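1. this one's sequence-less:
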């Protein structure tokens, strides 16, 4: 596939995801290098949705360690249970935070972040990382984002 995306902005959020997912599938097709695939997923999501920050953290040596992302510089290591990312890792579930200032123990990597969604990445029934997205808007993320982002992260192949 050419490295260009078809970005649609006139449609609702669900239609934007439905347009983007096949393009992400095409970007990942035939590529076995995990980091390249994570980088392209971040770029595609950032281009489509213009979120403040979107990226991955991968579990390494008992911490979440910064992996490919798009946006301002970020926290490099996050402990299990700390902040939204660490909580999603510990609880092994998607967390949607409408207002990060109201989340106990929120880690401020960017003062511009107002809302967040974090989804755990599973491999062999174990959390091996998270996908994190931050917005400058309150209540940016909802069940629609969770549904489609979960579809996107299921496309990631950790076996290569």
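-> Looks like it arrived, so ask away. No experiment lies behind these values; they were computed from the predicted model shown.
2. C-alpha only now, for contacts and for neighbours.
-> Fine.
3. so residue 84 makes contact with residue 95?
-> Yes: counting by C-alpha atoms under 8 Å, residue 84 touches residue 95, with 7.2 Å between them.
4. tell me, what's touching these two both at once?
-> residue 118 (C-alpha atoms under 8 Å, 6 or more residues apart in numbering).
5. quick one, which of the two is more surrounded?
-> residue 84 (26 against 21; other C-alpha atoms under 10 Å).
6. tell me the helices and strands packed up against the helix or strand containing that one.
-> Here residue 84 sits within helix 83-91, counting by DSSP states H and E. Counting contacts by 3 or more C-alpha pairs under 8 Å, 6 or more residues apart in numbering; DSSP states H and E, helix 83-91 packs against strand 77-79, strand 95-97, strand 115-123, strand 126-135.
7. one more pass at 10 Å, please.
-> strand 53-60, strand 63-70, strand 77-79, strand 95-97, strand 115-123, strand 126-135 (3 or more C-alpha pairs under 10 Å, 6 or more residues apart in numbering; DSSP states H and E).
8. between it and strand 53-60, how many degrees?
-> When axes from the mean of the first three to the mean of the last three C-alpha atoms, to 10 degrees is applied, the directions of helix 83-91 and strand 53-60 differ by 40 degrees.
9. tally of neighbours for residue 34?
-> 14.
10. comparison target below:
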């Protein structure tokens, strides 16, 4: 696939807007299911983000990821930290880079996408945003990094397996590819 196809913003019709809204709602619901502690959060929201990125590409996925982050932060009443919006945009964008318009589903692309997101976004950037936030003042980057590395070592293989199972499902592949036509 060439670069112009990858970065072209697809036309969004009413059906697409409804699909994006449903996937955003799924992201919200899946974001509430999981393990939530002050430092470590593990949810299944990445699955809906990966499906959205597979269907609409990196540009739309990045925009939706950023809008979703701002929207949910405002609705939840939490303090807004722009760094986490950058992380949300980058995660969705990376999923789109690896998963958009891959005619034959490759589990390795899904695994590689999750690995890049884990290393760059989850381990480095999110740790940086946490250490810079006023909520966690007094804790150093190294302290957070060690905690988050342990979390990533445990959760990343689970995320990779779930991505391959969900995105590799023939019904899901049919749904994703129907958007590309």
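-> In hand now; what should we look at? Here the structure is a predicted model, which is why all the values come from computation and not from measurement.
11. what value does the TM-score take for this pair?
-> The TM-score (TM-score structural alignment, normalised by the length of structure 1) is 0.37; 105 aligned residues with a C-alpha RMSD of 5.0 Å.
12. could you dump the helices and strands packed on helix 83-91 of structure 1 to CSV with distance to residue 20 of structure 1?
-> Formatted as CSV, the helices and strands packed on helix 83-91 of structure 1 follow (distance: least, C-alpha to C-alpha, whole Å):
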stretch, distance to residue 20 of structure 1
strand 53-60, 15
strand 63-70, 17
strand 77-79, 29
strand 95-97, 21
strand 115-123, 18
strand 126-135, 16
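13. which one of these lies nearest to residue 36 of structure 1?
-> Closest approach to residue 36 of structure 1 among the helices and strands packed on helix 83-91 of structure 1 (C-alpha to C-alpha): strand 63-70, 8.3 Å.
14. buried residues, that closest one. List them.
-> Going by neighbour count (16 or more other C-alpha atoms under 10 Å), the buried part of strand 63-70 of structure 1 is 63-70.
15. for residue 96 of structure 2, which non-adjacent residue is closest in space?
-> Nearest residue to residue 96 of structure 2 in three dimensions, chain neighbours excluded: residue 58, at 3.8 Å (C-alpha to C-alpha, 6 or more residues apart in numbering).
16. shouldn't that neighbour be in contact with residue 88?
-> No: Residue 58 of structure 2 lies out of contact with residue 88 (C-alpha atoms under 10 Å); the separation is 12.0 Å.
17. shared neighbours of the two, anything?
-> Counting by C-alpha atoms under 10 Å, 6 or more residues apart in numbering, the contacts common to residue 58 of structure 2 and residue 88 are residue 64.
18. gap between the two ends of stretch 26-41 of structure 1?
-> Stretch 26-41 of structure 1 has an end-to-end distance of 11 Å (criterion: C-alpha to C-alpha, to the nearest Å).
19. how about stretch 6-20 of structure 2?
-> Start and end residues of stretch 6-20 of structure 2 are separated by 18 Å (C-alpha to C-alpha).
20. now the helix holding residue 84 of structure 1 and strand 63-70, what's the angle there?
-> For helix 83-91 of structure 1 against strand 63-70, the angle by the same axes, to 10 degrees is 120 degrees.
21. for helix 83-91 of structure 1, which positions count as buried?
-> For helix 83-91 of structure 1, using 16+ other C-alpha under 10 Å, the buried residues are 83-89.
22. just the buried residues of strand 63-70 of structure 1 now: which is nearest residue 16 of structure 1?
-> Among those, and counting by C-alpha to C-alpha, the member closest to residue 16 of structure 1 is residue 70, at 18.8 Å.
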